[in-house]
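Visitor: Fold the following for me, if possible:
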Amino acid sequence: DIIFRFKERRDGKGSWQWSEFPSKVAVQLNDTHPTLAIPELMRLLMDEEGLGWDEAWDVTTRTIAYTNHTVLPEALEKWSLEVMRKLLPRHIEIIEEIDKRFVAMVHSTRPDLESKLPGLCILDTSNPQKSVVRMANLCVVTAHTVNGVAQLHSDILKAELFVDYVSIWPTKFQNKTNGITPRRWLRYCSPELSSIITKWLKTDGWVTNLDLLTKLREFADNEDLQAEWASAKMANKKRLAHYILQVTGLSIDPNSLFDIQVKRIHEYKRQLMNILGAIYRYKKLKEMSPDERAKTTPRTIMIGGKAFATYTNAKRIVKLVNDVGAVVNTDPAVNNYLKVVFVPNYNVSVAEMLIPGSELSQHISTAGMEASGTSNMKFALNGCLIIGTLDGANVEIREEIGKENFFLFGAEADEVPKLRKDRENGLFKPDPRFEEAKQFIRSGAFGTYDYNPLLDSLEGNTGYGRGDYFLVGHDFPSYMDAQAKVDEAYKDQKKWLKMSILSTAGSGKFSSDRTIAQYAKEIWNIEDCIVP
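Guide: Here you go, the predicted model:
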């Protein structure tokens, strides 16, 4: 279709020049899933349009760009060479030629990298029975530009994952921090808060120019704005409480702190840390006297997301959240101070209900493993405070909204490799609170299900499925300390509301309008087409 439209638009203007194709067409590969676009474009140009290799390669490499969305292996796809050869023999011929020419280029121009070619080349034939095509390598070799989706993520790509490619093509790599649309994620899903913002800014221009939100900083201490802000947040919390009652049958108190973590269930996103923290909180509440409980900050913890069908530990985490909720929510001594809810069937429509009603959101992935995240941006835009690690876009959110308005904890990305090595060497000493939470699960407090296979992932120093690869144990004490700071901050509602307003005020950078404008200018080389 792309080639057809290019040729159609040239009809009547003389014969088309294929050298013009990249100035009319940009193909952005989102992760490695669409990588076959590379050999397919080459095939069409050579086999259908009659171009030679060099001309087709020039057109293809100036047309294709590649966005890497994660450093996790599941998105750095490796496809079976045998299967591809059977299904797509011509495409494999083209891929083999791209690989051959890349290897020759390295031999002739970068002999210092020859020892690293086994990891750089596109075809991995080290195991003849399981030869694969490394799709990420094909993307990097072909694309004129490669970008990550948050500054930390892009830095990791350049310093670690693609470091040798950077030495070959130092100008090929960029950063394009993700963004979200304020039309959906504030104006549509939180009309009350949107009206207040428009009133105080005296314009609704922020809907298309999100940087205007910075002007809210001037009014962050204003008691009238704080009162209106609190009213809008409470309206959203009541709406969310009604929704939770509808879908779960559970009544939650809008006057409690609404603490929400909603995202794909994955061990690196550490929903397990969240529920272990909830378990420890529950145990401590049980041990308190009624007077002591009355002094605590009531909290409703909501967790939602979907687990991949064959991801057993993710499924176990979902079950654990439900089992903990079943006990906590029916405990009359505690359930005025703590509720635990698993939000069913999480999707975008549910997010439109949850995000405006949130007050604290957990973005607690192991540092260096979350490429960006966008739900963190959605929550921050809605005046929700974040507890999180220095991972993904959290780093930039914290810079924009102010470090004092972000509840930070955990190891930093450059510390993670050494911490894993220390664990292997038996140097990790667990925090007593961490051990207490795990033991409480093992005691049968939350039912008879055998959670040992899940908890075993946190035990030992090495071995498949063991050794706490995602550093839950290491980060747990600082996580609990940060949660204690949340409890104290929430007691001072004037301070909390100011922090909430400043969170929204600092979210202008995270508009998808800014992101797309950067792609257009710095990768696709296209200019604005102003509507008259």
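Visitor: Please make it C-alpha for all contacts and neighbour counts, starting now.
Guide: Will do.
Visitor: buried set for the biggest helix by length in the chain?
Guide: Ranked by residue count under DSSP state H, the longest helix found in the chain is helix 223-248. Neighbour counts using 16 or more other C-alpha atoms under 10 Å place 225-226, 229-230, 232-244 of helix 223-248 among the buried residues.
Visitor: one more to line up against the first:
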Amino acid sequence: MFNHENLKKRIDLYAMTTFGGEFKQLLDSEKYVVLSKAMMENIVPYWNDSRKETEGMKKAYYLSSEYLLGRFLTNNLIAMDTKDDVKRMLEEMGVDYNEIEESEEDPALGNGGLGRLAACFLDSAATLGYPMDGYGIRYDFGLFKQKIVDGEQVEVADNWTKYGDPWGIRKVSEIVRVTFKGSEIYAVPYDYAVIGYGKKLINTLRLWKAESLEEFDFRAFNDQKYDQAVKAKNDAENIAKVLYPNDSYEEGKKLRLKQQYFFVSASLQDMIRKFKKKDIGLEKFPQFHSIQLNDTHPAVAIPELMRLLTRKEGLGWDEAWAITTATFAYTNHTLLAEALEQWPERYYQELIPQVYDVITKINSMLLEDLRKKGIHDHDLSRYEIIHNGNIRMAWMSIYGSKSINGVARLHTDLLINKELNYWYKLYPEKFNNKTNGITQRRWLLQSNPELSELVTELLGSEEWITDLKKLKDLGKYTNDDEVMERFLDIKGTKKQQLAEYIKQEEGEDIDPDSLFDIQIKRLHEYKRQLLNAFHILYLYYEIKENPEKNTVPRTFIFGAKAAPGYVRAKAIIKFINDIAGLVKNDPLMKGRLKIVFVQNYRVSYAEKLFPAADLSEQISTAGKEASGTGNMKFMLNGAPTIGTYDGANIEIVEEAGEENNYIFGLRVEDIEEIKDTYNPEAIYQNNPKLRRVMDTLIDGTFEDQDGAYRELHNSLLYGAHWHRADNYFILKDFDEYRKTQEKVDIDYRDRLGWARKCWLNMSNSGKFSSDRTIEQYAQDIWNIDKI
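Guide: As a prediction, this is how the structure comes out:
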């Protein structure tokens, strides 16, 4: 039971002992730390009870290089069912909870969908009562904080712990050592509580911080060699300094490999150490552990577990391999060849030769197995883990795992029937699909309380919070005009809130009555933000030529970070911002078109963007987006999708109806049919409106000081040495995309008709809960039980 007085006393005590002042007098960021510390006193006893309750049970362990968690405070208060009580208590103290909430920095531990999926999975497992712990890296600065300066992305350090880290518990007693060639470092665990909704179960996310065995070389300092005195410390800490360090050069690539091995080795050592305390024999390790590899970043876990079992624990090779292959499962997140991770052999030889030796032995064993299966020698090269001087981590993951899953039905079909078909023929029993999902606790209950209240009222219970399929029952209100009006009022409220936030953060005025057309995701060419940008320019020129043309006012909102070394992606960001400036400075566009590129897109910003969207942009090249989860968040908040027949879009329109969404463009089979004869230059020459839009890249409409726009233009028409012309079929899909957008324009004018499309998307989104996904993993792959 919530006790106001006890919490107030703890708050006053922490305010004094942490910041030396009264709570009301502190900065909002300091109040956040104090309130969070006070709440941890409530959480830790439940957390310890959960550890005891799951002792002796088989657990799942999620290995992921990133976790895009979002803010802790509100999420944890909702899970503990104390948010309303805490808000009331703070009001009595004359303190605004919302200001404290906004002061919390997003933990800089992830980048895009991969990391956010990991966070949703942790939430779902704890809510459902499945014992599942996560392992990763406690980055000092994460990816980066993005600023837009003169239209260009500028990366600055994202010091997410600058006000403290009240949710992380440093476990010095459980430090492990990780060995690289010529050096050894500490992996220091920080534990974070993963609180299931309603406190059903609290699991643990353990993040490793890299620290030096030797903090300071006093002799070097005394000899006035000041840099040398802290070199070991700096070298160690660099490993966990940032997420995905720029790997344009070799040193960056090596640092990435060191990161991967660092957290994988620490995590496996941690698991083995804890398991050995049971004193029941390592051969039973798979009976208590199921380890999920979140893509290939942690794939080095397979040879590392073999090394630990054989060289540290003294098991025989065959026994260790049986344990390893019964323990690991691998999630494939991409069909892009460049994302199927490979490492030069020499990196392993230089950095972790003890693991390289194991990999060579695994590779030899694989080739021997293949020969036994009747694979001819001349075909062995396609399967080799070590091939042409590179180590293929996806191949390692397939061979060393009991399960390989894709993350949407189309994605898995493409893996089975095309990209990995020759592996599938060897191990058909390993392959399966697990369509991704999102947690409704974060993406509806927390981010859209207004719509959540309406849903609860209409359903007559809160069961949907843990069983999203209940939303199906909302379908009966589709033709209830009063309910549709209430839904539109809520959407209007969320749009107004977003407009105020964008004014505060970006200094831009946007019209809440305009159509909010939103594309928020990582910046990559296959996601085709460029197609969206071309369409906006097309609309601009159409209005210039036909000022009397009646179009629905639109606000186009982009949010995306480009990898620091991804030059072309950065050029696209600049191009979008140049278009925004062109439109903003043209009086004819006032009240008709507006473009905003929000800075530093992150979970807390997303929580405001998804509920306010009128239209969800999911326009990737068919066959390139493995699943997508942003598409599900838009759907859950009642926004139709304009998108290609790709990833989970296919399953979304199956659930909600294609008539309630806007599907366009080439499908996978169409691309397969035309790819060898495709001539984008002919489309360019024969489509003057597209040509006018494209030529803004080279005709002086926008300044192109470094030639990046011309390179972008040429890549579409002529390709580059590493890819064909218009590699992602932007020109081919342009006309159909703009025509589909014209249909959106017409449909949006029918206010209630549009509301029904939105409602049918939301009420049919139950399939896309990460609760459903986790149930499938738990039953089909991990074989774990609920508490």
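Visitor: re earlier: once aligned to the second structure, how far is the longest helix of the first structure on average?
Guide: Superposing on the second structure and averaging over aligned pairs (mean C-alpha distance after the TM-score superposition for the first structure), helix 223-248 of the first structure comes out at 0.8 Å.
Visitor: Kindly name the residues of the first structure that line up with stretch 454-474 of the second structure.
Guide: Using TM-score structural alignment, the residues of the first structure aligned to stretch 454-474 of the second structure are 196-216.
Visitor: got it, and stretch 635-649 of the second structure?
Guide: Residue span in the first structure matched to stretch 635-649 of the second structure, by TM-score structural alignment: 380-394.
Visitor: To which secondary structure element is the aligned residue in the first structure for D735 of the second structure assigned?
Guide: Under the alignment defined by TM-score structural alignment, D735 of the second structure is paired with P477 of the first structure. If you go by DSSP states H and E, P477 of the first structure is part of helix 472-491.
Visitor: Likewise for E711 of the second structure?
Guide: Assigned by DSSP H and E, E711 of the second structure belongs to helix 708-717.
Visitor: elements contacting that helix?
Guide: helix 567-584, helix 680-686 (3 or more C-alpha pairs under 8 Å, 6 or more residues apart in numbering; DSSP states H and E).
Visitor: check the fit of the helix holding P477 of the first structure onto the second structure and give the mean distance.
Guide: Helix 472-491 of the first structure differs from its equivalent in the second structure by a mean of 0.5 Å after superposition (mean C-alpha distance after the TM-score superposition for the first structure).
Visitor: following that helix, which helix or strand comes up?
Guide: helix 493-505.
Visitor: In the second structure, which residue range corresponds to that following helix?
Guide: Going by TM-score structural alignment: helix 493-505 of the first structure matches residues 751-763.
Visitor: Would you mind finding the most buried of the helices and strands packed on helix 708-717 of the second structure?
Guide: The highest mean neighbour count among these, using mean count of other C-alpha atoms under 10 Å, belongs to helix 567-584: a mean of 20.
Visitor: so that one aligns onto which residues of the first structure?
Guide: Taking TM-score structural alignment, helix 567-584 of the second structure hits residues 312-329 over in the first structure.
Visitor: right, and the helices and strands packed on helix 708-717 of the second structure - which one's nearest E672 of the second structure?
Guide: Taking C-alpha to C-alpha, helix 680-686 is the member of those nearest to E672 of the second structure, at 15.5 Å.
Visitor: Can you report how many residues lie near F219 of the first structure?
Guide: 16 (other C-alpha atoms under 10 Å).
Visitor: Quick one: residues contacting it.
Guide: By C-alpha atoms under 8 Å, 6 or more residues apart in numbering, the contact list for F219 of the first structure reads L225.
Visitor: With E681 of the second structure instead?
Guide: By C-alpha under 8 Å, 6+ apart, the contact list for E681 of the second structure reads 717-718.
Visitor: swap in T334 of the second structure?
Guide: So T334 of the second structure contacts 340, 624-626 (C-alpha under 8 Å, 6+ apart).
Visitor: and if you look at M302 of the first structure?
Guide: Counting by C-alpha under 8 Å, 6+ apart, M302 of the first structure has contacts 258-262, 340-343.
Visitor: and with 6 Å instead?
Guide: Contact partners of M302 of the first structure, counting by C-alpha atoms under 6 Å, 6 or more residues apart in numbering, are 260, 341-342.
Visitor: Trace it over to the second structure, please.
Guide: Under TM-score structural alignment, M302 of the first structure pairs with I557 in the second structure.
Visitor: Am I right that that match is in a strand?
Guide: Yes - assessed by DSSP: H, G, I helix; E, B strand; the rest coil, I557 of the second structure belongs to a strand.
Visitor: element containing the equivalent of D318 of the second structure over in the first structure, please.
Guide: Using TM-score structural alignment, the equivalent of D318 of the second structure in the first structure is D54. Here D54 of the first structure, judged by DSSP H and E, is contained in helix 53-63.
Visitor: With that, I have no additional questions.
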